[in-house]
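**Student:** Predicted structure and sequence below. I'll ask about it afterward.
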Amino acid sequence: MLALDQTLAFLAAAVVLTLTPGPDNLMVLSTGLARGRRAGMAFGLGCGLGCLSHTLLAVLGVSALLAASPLAFAGLRLLGGAYLVWMGVQAWRHAGRVALGSGDSSAASLGQLFAKGLLANAINPKVVLFFLAFLPQFVRPAQGAMALQLGLLGIVFTAQAALLFGVLGYFSGHVGAWLTRRPEVGPRLDRLAGTLFIGLGLRLALP
């Protein structure tokens, strides 16, 4: 099971990363702006729940690697740390360059928008790599049941992503206008997420 401090630390990191401007949350905002709050919520909930597929892949992949070789799992953590550092550097380099688009103006139903969000997240290979790099950083081998820890962390991430994306969809009009009036917010969130990525990656080098 997860310890309280472990869960809170992971949740804080997950919330920051979910709110950082990126393809998923900007598509949620764009859909809400173009189609209305119900459409934004449907698309956002689909995006959030799409994380469950990545959780399953991470649990199966990491568990198989650990069963094959604890040394290989240690290598995965190191590679994951390097990947997170690289993502952090990129976030600093390209802070504020992701723009809010025009949204989905098609006549898709709410169910279709939900499925579209679910599929868009589930088939994104970058999200798969992110989960493989991010989740193991919060696993504590001493607590045992590593696969269970990974699964629970993934569920926590999915729950907060679905909630926040749903809220973004509901308030898309207000949030979009607020971001437009405050162009400095996006770069700041990017740099905050970049610092978090780099910190998580470098943590592997500490004793």
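**Tutor:** Perfect, I can see it now.
**Student:** alpha carbons only for contacts and neighbour counts from here, please
**Tutor:** Will do.
**Student:** can you give me the end-to-end distance of stretch 162-177?
**Tutor:** One end of stretch 162-177 to the other measures 22 Å (C-alpha to C-alpha, to the nearest Å).
**Student:** meant to ask about stretch 138-149, not that
**Tutor:** First-to-last residue span, stretch 138-149, C-alpha to C-alpha: 9 Å.
**Student:** what comes into contact with it?
**Tutor:** Stretch 138-149 is contacted from outside by Met1, Leu2, Gln6, Phe10, Val59, Leu60, Val62, Ser63, Leu150, using C-alpha atoms under 8 Å, 6 or more residues apart in numbering.
**Student:** among those, who's most crowded?
**Tutor:** Leu150 (28 neighbours; other C-alpha atoms under 10 Å).
**Student:** need the contact list for that residue.
**Tutor:** Thr55, Ala58, Val59, Leu135, Pro136, Val139.
**Student:** Save those residues as TSV, and put in distance to Val128 and secondary structure too.
**Tutor:** Listed next are the contacts of Leu150 as TSV, based on distance: C-alpha to C-alpha, whole Å; DSSP: H, G, I helix; E, B strand; the rest coil:
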residue	distance to Val128	secondary structure
Thr55	8	helix
Ala58	8	helix
Val59	11	helix
Leu135	11	helix
Pro136	13	helix
Val139	17	coil
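**Student:** Sort out which of those are buried, if you could.
**Tutor:** When the contacts of Leu150 are checked for burial by 16 or more other C-alpha atoms under 10 Å, the buried set is Thr55, Ala58, Val59, Leu135, Pro136, Val139.
**Student:** Excluding chain neighbours, what is closest to the fourth one?
**Tutor:** Meaning Leu135. Spatial nearest neighbour of Leu135, chain neighbours left out: Leu150 (6.3 Å); criterion: C-alpha to C-alpha, 6 or more residues apart in numbering.
**Student:** And here is the other one:
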Amino acid sequence: MWLVVFFGAAFLIAMTPGANNLLGMHHAIRHGALRALTGLSGRLVAMALMIAAVAAGLGPLLASSELALTIIKWAGVAYLVYLGVRILVNTWRHGPGELGPLADEDAVKSLFPLVRKEFLVCAGNPKAVLIMTAFLPQFVESARGPVALQVALLGLVYLVAELAAGTVFVLVGGIIRSVRMSVRAQRNVDRGTGLALLGVAGMLAASR
């Protein structure tokens, strides 16, 4: 029962329209849902590394270090600004006939760039670190067995919740892509995504 409760809470947190979810939706619009779903693996790898750190006892130490969180935060802000600006610049750089459904700011020819972006955005978000170090341990009780094993199990459940939430945003992006929007509409969606990522970067920069 406690795992069901944890999954429900984790899914609600994962459904927050943050940078990774917006990025996943953008990837689905530009590359298709299948490629975007593959890109989600980058986010899951970053989360898995954080879970491993918590299980090893390094997570709380990292969360208590103001310097470490500050470095992570500003690295994340810088990367989100880079992505947001790159998407916005791309919408003005291409002519009306050049911005096709498969166009992308990196002219992606493989899945690796999508995976890398998802990984870096997740790894550069101190919120993800705090979720692993503050939210997840609240569901750990010594009576249930070894703490490290519980953290690993809860972490696996959280990864499932993150995958489910990310899939929802990817499917939304896939639906938008299937509409076959006009070039102007595609530009507007890209500009909206770019501005949203800059907005998330601003909120992250202003957070304490």
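**Tutor:** Looks like it came in fine. All figures in this text were calculated on a predicted structure; none of them were measured in a lab.
**Student:** Tell me how the two chains score on TM-score.
**Tutor:** Overlay of the two chains. TM-score (TM-score structural alignment, normalised by the length of structure 1): 0.59; 176 aligned residues with a C-alpha RMSD of 4.1 Å.
**Student:** just the helices in structure 1 please.
**Tutor:** When assigned using DSSP state H, the helices of structure 1 occupy the ranges 4-19, 23-35, 37-49, 51-68, 70-93, 110-122, 125-134, 146-170, 172-181, 185-202.
**Student:** one step back: just curious, which of the buried ones among the contacts of Leu150 of structure 1 is nearest to Val15 of structure 1?
**Tutor:** Closest approach to Val15 of structure 1 among these (C-alpha to C-alpha): Leu135, at 13.8 Å.
**Student:** The nearest residue to Ser41 of structure 2 once chain neighbours are set aside and Gly42 of structure 2: what is the separation?
**Tutor:** Using C-alpha to C-alpha, 6+ apart and skipping the chain neighbours, the partner closest in space to Ser41 of structure 2 is Val115 (6.2 Å). Going from Val115 of structure 2 to Gly42 of structure 2 by C-alpha to C-alpha gives 4 Å.
**Student:** Can you pull the residues that touch both of those two?
**Tutor:** By C-alpha under 8 Å, 6+ apart, no residue touches both Val115 of structure 2 and Gly42.
**Student:** Now render the contacts of Leu150 of structure 1 as a markdown table, adding distance to Trp92 of structure 1.
**Tutor:** As requested, the contacts of Leu150 of structure 1 are exported to a markdown table (distance: C-alpha to C-alpha, whole Å):
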| residue | distance to Trp92 of structure 1 |
| --- | --- |
| Thr55 | 27 |
| Ala58 | 27 |
| Val59 | 30 |
| Leu135 | 22 |
| Pro136 | 23 |
| Val139 | 27 |
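**Student:** show me the contacts for the spatially closest residue to Ala133 of structure 1 that is not a sequence neighbour.
**Tutor:** Closest residue in space to Ala133 of structure 1, ignoring its immediate chain neighbours: Gly80 at 4.0 Å, by C-alpha to C-alpha, 6+ apart. If a contact means C-alpha under 8 Å, 6+ apart, then Gly80 of structure 1 has Leu132, Ala133, Phe134, Gly201 as its contacts.
**Student:** Let me know whether Leu11 of structure 1 touches Ala159 as I believe.
**Tutor:** No. Using C-alpha atoms under 8 Å, Leu11 of structure 1 is not in contact with Ala159; the gap is 10.1 Å.
**Student:** I'd guessed Val16 of structure 1 sits against Gly194; true?
**Tutor:** No. Using C-alpha under 8 Å, Val16 of structure 1 and Gly194 do not qualify as a contacting pair, with a distance of 10.3 Å.
**Student:** more neighbours, those two?
**Tutor:** Gly194 (25 against 15).
**Student:** now for that one: what does it line up with in structure 2?
**Tutor:** Counting by TM-score structural alignment, Gly194 of structure 1 lines up with Ala201 in structure 2.
**Student:** What sits closest to that match if chain neighbours are left out?
**Tutor:** Counting by C-alpha to C-alpha, 6+ apart, Val77 is the residue found nearest to Ala201 of structure 2 once chain neighbours are left out, at 4.9 Å.
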